[in-house]
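Undergrad: No letters, just coordinates:
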């Protein structure tokens, strides 16, 4: 799409903010800032709205399953929560992180007009993620002894091990689902993702009711419903790519198996960056299993992390949207547009985080009712709601900055920051407060919140110090380095389209 000014230049009440090359002019004055804010808000949520809806629906398939299981009993809820929040979250984080390499490559390639590369990148990612799923199988097969080794009670660990075996099919669905999602998101073809996810969520509600309540299959029925819904999601997304995305999808290609190592390195950097974030909150649930009254501690934390997960998933959608915006603008060679879209997104995300915190604090005595009928768990959730609100506030900014890192290709830098803030500072502090200081769950969570706060401050500093002109100059080199693009371009010179703008 040709880059044209987004404001009416002839209008007296509007300020010209976009130059002839499609990038923003230097901004001076509040009127210019307001114009940029409005433009970027429309661009962000045109992409981000459907992605947020899609991610929330996808997360809803997990949360709905947890809700149905929660009414089977406290042990069942704790065991299934361990399955989802520890085992499945571990694999989800690893695969999602590796799949996020596509956000960097596909987004920058699309912005630069290299649309023929998208299908090859997606196929490479599917190959790599499928191999990763096979590597992860021992974690599922030996979940019970692993959980016992981590300190979980035998009753919870034994039942969680059974549930984990039953959700193995769900694991392999992610190897197709994540690459297909990133392929479509890079081109802003997000409406189809939203509709597919909504349909799968509706199907999941019906399947849970059918298998758990109508057939009386209990936790096994919940696992079966999750498996079916996950594969329905994966096949529908891949089918849409093959059937309706002819520009980016040129059929299966042997080029998907070439230059895999560079692609694997970027995938691993992305995985480490995101996994250190996802596993950090997971570790709270594991550590809580060592506390007294572990069923209540794990159950209340699982409910809080599930509620926090709704906001985290929403911001994972914003994460994907800002990643697309940043990678597209870098591919188009627009440094100011990249910088301003980041500033606007961080500001809006902070406002959303404040609203979420206020809602949690206002409804603290009723949050647990969604997941359980146990009075003990409801009171425990209310007791933790203050920390939950602070966590939701911090989590509103942090995923956005991570999305910027993915769009710009800074995965390795952010991985080091996450490692230091989370596992060298936050986790030990939480352990000291929780066990040595005898503050229990409050201490564990409070110490780990301190790690998130430090990480957020450092990432904001990185954004402030970033030279976006340099980032634009490095974009082409990154695509050659990570995507093996030079070899592929030689056989596709007749297919190169003209440079694309942002949809």
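TA: Great, that's in hand. Model, not experiment: these values are computed from the prediction. Numbering: from 1, shown residues only.

Undergrad: can we go C-alpha only for contacts and neighbour counts from here?
TA: Fine.

Undergrad: what about the helices in the stretch 101-250 of the chain?
TA: In the stretch 101-250 of the chain, the helices defined using DSSP state H, counting those that start in this stretch lie at 101-111, 117-141, 143-149, 154-166, 168-186, 191-208, 219-244.

Undergrad: Deepest-packed of those, please.
TA: Comparing the helices of the stretch 101-250 of the chain on average neighbours per residue, with mean count of other C-alpha atoms under 10 Å, the densest one is helix 101-111 at a mean of 31.

Undergrad: Give me the residues contacting that helix.
TA: In this structure, residues lying in contact with helix 101-111 by C-alpha atoms under 8 Å, 6 or more residues apart in numbering are 115, 117-118, 121-122, 125, 179, 182-183, 185-187, 263, 266-267, 270, 320, 323-325, 327-332, 406-409, 475, 479, 482-483, 499-502.

Undergrad: Hmm, residue 327 is touching residue 410, no?
TA: No - between residue 327 and residue 410 there is no contact, the gap being 11.5 Å when judged by C-alpha atoms under 8 Å.

Undergrad: Compare these two (neighbour count), which wins?
TA: The residue with more neighbours, out of residue 327 and residue 410 and counting by other C-alpha atoms under 10 Å, is residue 327; that gives 33 against 19.

Undergrad: can you tell me which residues contact the more buried one?
TA: 103, 104, 107, 108, 111, 407, 408.

Undergrad: which among the residues you listed gets closest to residue 376?
TA: residue 103 (43.2 Å; C-alpha to C-alpha).

Undergrad: got the contact list for the closest residue to residue 425 other than its chain neighbours?
TA: Counting by C-alpha to C-alpha, 6 or more residues apart in numbering, residue 451 is the residue found nearest to residue 425 once chain neighbours are left out, at 6.0 Å. Applying C-alpha under 8 Å, 6+ apart, we find residue 451 in contact with 421, 422, 425, 426, 427.

Undergrad: Alongside the first one, take a look at this:
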């Protein structure tokens, strides 16, 4: 849902509506905070939910333990994701990078201390995660409230509670777009839990998803950059520059994807030993290496196209694409091949790859067909709908009163 912040802040920055970016950020905090609270029962009752749908008892119990620890992380995302997009939209990527690097190093240090040295186990690992995540947010708060965003942060304002409905709609479409994508792989992991020798199946599938996710993080940078560039250029009214930005981001990302494709093909078996010492699991991962390699190649294409969609504010269109690609094609194919054709984890991954492949083709076609001059007009209309003339006067007074 935080992608709505990315769309509005990026287009507002391009249009020079700097003071509105702080208002959009506060509105996103309200919407995402309410949504996180609505989702709480899923985290509190994870074990009975998984047991109810037939998962193995030991898997359900362990998942339930972790889910309780994830509640503070859930609320941290309300701030970390929106602030990151707010800062990236005004091209303050360095501060995001430095704070994230500090958070990561602290996470590694605390994990080593709590888990290895002090032997706190799961509690130690999750505590390290929570502490490092919230310290990142505190650093971002200090940067914003400390005066390093003078043009875009004018203090807390009652205007954040106005015109919420259009932003709620954009947030929901953004959330559906991303969730349909994230839930897709999660559902496939869930399905792996019903297979013979479920522990090995889940382990192998999770290892491949982790490797895929590592490479996806690199491509996620291109998603963010393409979103910022597209939204900024649309806000400025420059359709030609927006189209050129797509080409640059796409070509660069594909080159990086090809490098990872080669590495995955060459080190197919060795990769698994980063995660496990089990020969059985390593063999299962090795059998998936070709499918994993092509998944990593597609990772270099569709995130850029998703970023383009977010920058243009057409998340609802991508949500329908994801729904059709993943749940009408990918998931049924994975179930048929995995359970009916008895291909097990390989069948599930073929389904995953098929869904991503269809999504990539559809997004490529839709991006090619978009009228970017029309998108410039829509961006202008959207910004005009949310625009508040000034926050310099009354809002500053409100900020002082709140303080």
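TA: Yes, it's here. Keep in mind it's a predicted model, so treat the numbers as computed, not measured.

Undergrad: Could you report the neighbour count for the aligned residue in structure 1 for residue 162 of structure 2?
TA: In the superposition onto structure 1, residue 162 of structure 2 corresponds to residue 258 when matched by TM-score structural alignment. Residue neighbour count, defined by other C-alpha under 10 Å, stands at 16 for residue 258 of structure 1.

Undergrad: what's around the closest residue to residue 258 of structure 1 other than its chain neighbours, how many residues?
TA: If the residues on either side of it in the chain are set aside, residue 258 of structure 1 comes closest to residue 484, at 7.6 Å by C-alpha to C-alpha, 6+ apart. Counted with other C-alpha under 10 Å, the neighbours of residue 484 of structure 1 add up to 21.

Undergrad: Is the residue nearest the centre of structure 2 in a helix, a strand, or coil?
TA: Among the residues of structure 2, residue 178 comes closest to the average C-alpha position under C-alpha atoms, centre = their mean, at 6.7 Å. Three states are possible here, and by DSSP: H, G, I helix; E, B strand; the rest coil the one that applies to residue 178 of structure 2 is helix.

Undergrad: That one corresponds to which position in structure 1?
TA: By TM-score structural alignment, residue 178 of structure 2 lines up with residue 274.

Undergrad: Is that match in contact with residue 91, as I believe?
TA: No - no contact is recorded between residue 274 of structure 1 and residue 91 when judged using C-alpha under 8 Å, the distance being 11.6 Å.

Undergrad: if I look at the residue nearest to the centre of structure 2, how far off is residue 219 of structure 2?
TA: Between residue 178 of structure 2 and residue 219 of structure 2 the distance is 15 Å, computed by C-alpha to C-alpha, to the nearest Å.

Undergrad: now the longest helix anywhere in structure 1 against helix 168-186, angle please.
TA: In structure 1, taking DSSP state H as the definition, the longest helix is helix 30-70. Between the axes of helix 30-70 of structure 1 and helix 168-186, defined by axes from the mean of the first three to the mean of the last three C-alpha atoms, to 10 degrees, the angle is 170 degrees.

Undergrad: Compute the inter-axis angle for helix 30-70 of structure 1 and helix 191-208.
TA: Going by the same axes, to 10 degrees, helix 30-70 of structure 1 makes 20 degrees with helix 191-208.

Undergrad: how far does helix 30-70 of structure 1 sit from the chain's center?
TA: Average the C-alpha atoms of helix 30-70 of structure 1, do the same for its chain, and the two points are 12 Å apart (C-alpha atoms, centre = their mean, to the nearest Å).

Undergrad: Ok, stretch 243-260 of structure 1 next?
TA: Computed by C-alpha atoms, centre = their mean, the chain-centroid distance of stretch 243-260 of structure 1 equals 24 Å.

Undergrad: Give me the buried positions along that stretch.
TA: For stretch 243-260 of structure 1, a neighbour-count test (16 or more other C-alpha atoms under 10 Å) marks 245, 248, 249, 255, 256, 258, 259, 260 as buried.

Undergrad: Contacts only, for whatever residue of structure 2 lines up with residue 305 of structure 1.
TA: When structure 2 is aligned by TM-score structural alignment, residue 305 of structure 1 is paired with residue 209. When the contact criterion is C-alpha under 8 Å, 6+ apart, the partners of residue 209 of structure 2 are residue 185.

Undergrad: Residue in structure 2 paired with residue 231 of structure 1?
TA: Counting by TM-score structural alignment, residue 231 of structure 1 lines up with residue 134 in structure 2.

Undergrad: I should have written residue 383 of structure 1 there, sorry.
TA: With TM-score structural alignment as the criterion, the equivalent of residue 383 of structure 1 in structure 2 is residue 287.

Undergrad: re the thing from before, of the contacts of residue 451 of structure 1, just say which sits nearest to residue 75 of structure 1.
TA: Using C-alpha to C-alpha, residue 427 is the member of the contacts of residue 451 of structure 1 that lies nearest residue 75 of structure 1, at 26.6 Å.

Undergrad: My read is that that closest one contacts residue 447, right?
TA: Yes - the pair formed by residue 427 of structure 1 and residue 447 meets the contact definition of C-alpha under 8 Å, at 6.8 Å.

Undergrad: neighbour-wise, which of those two wins?
TA: Neighbours per residue (other C-alpha under 10 Å) separate residue 427 of structure 1 from residue 447, with residue 427 holding more: 26 against 21.

Undergrad: any idea what the more buried one aligns with in structure 2?
TA: Residue 427 of structure 1 is assigned residue 331 in structure 2 as its aligned equivalent, the criterion being TM-score structural alignment.

Undergrad: mind listing what its match touches?
TA: Applying C-alpha under 8 Å, 6+ apart, one finds that residue 331 of structure 2 lies in contact with 184, 188, 348, 351, 352, 355.
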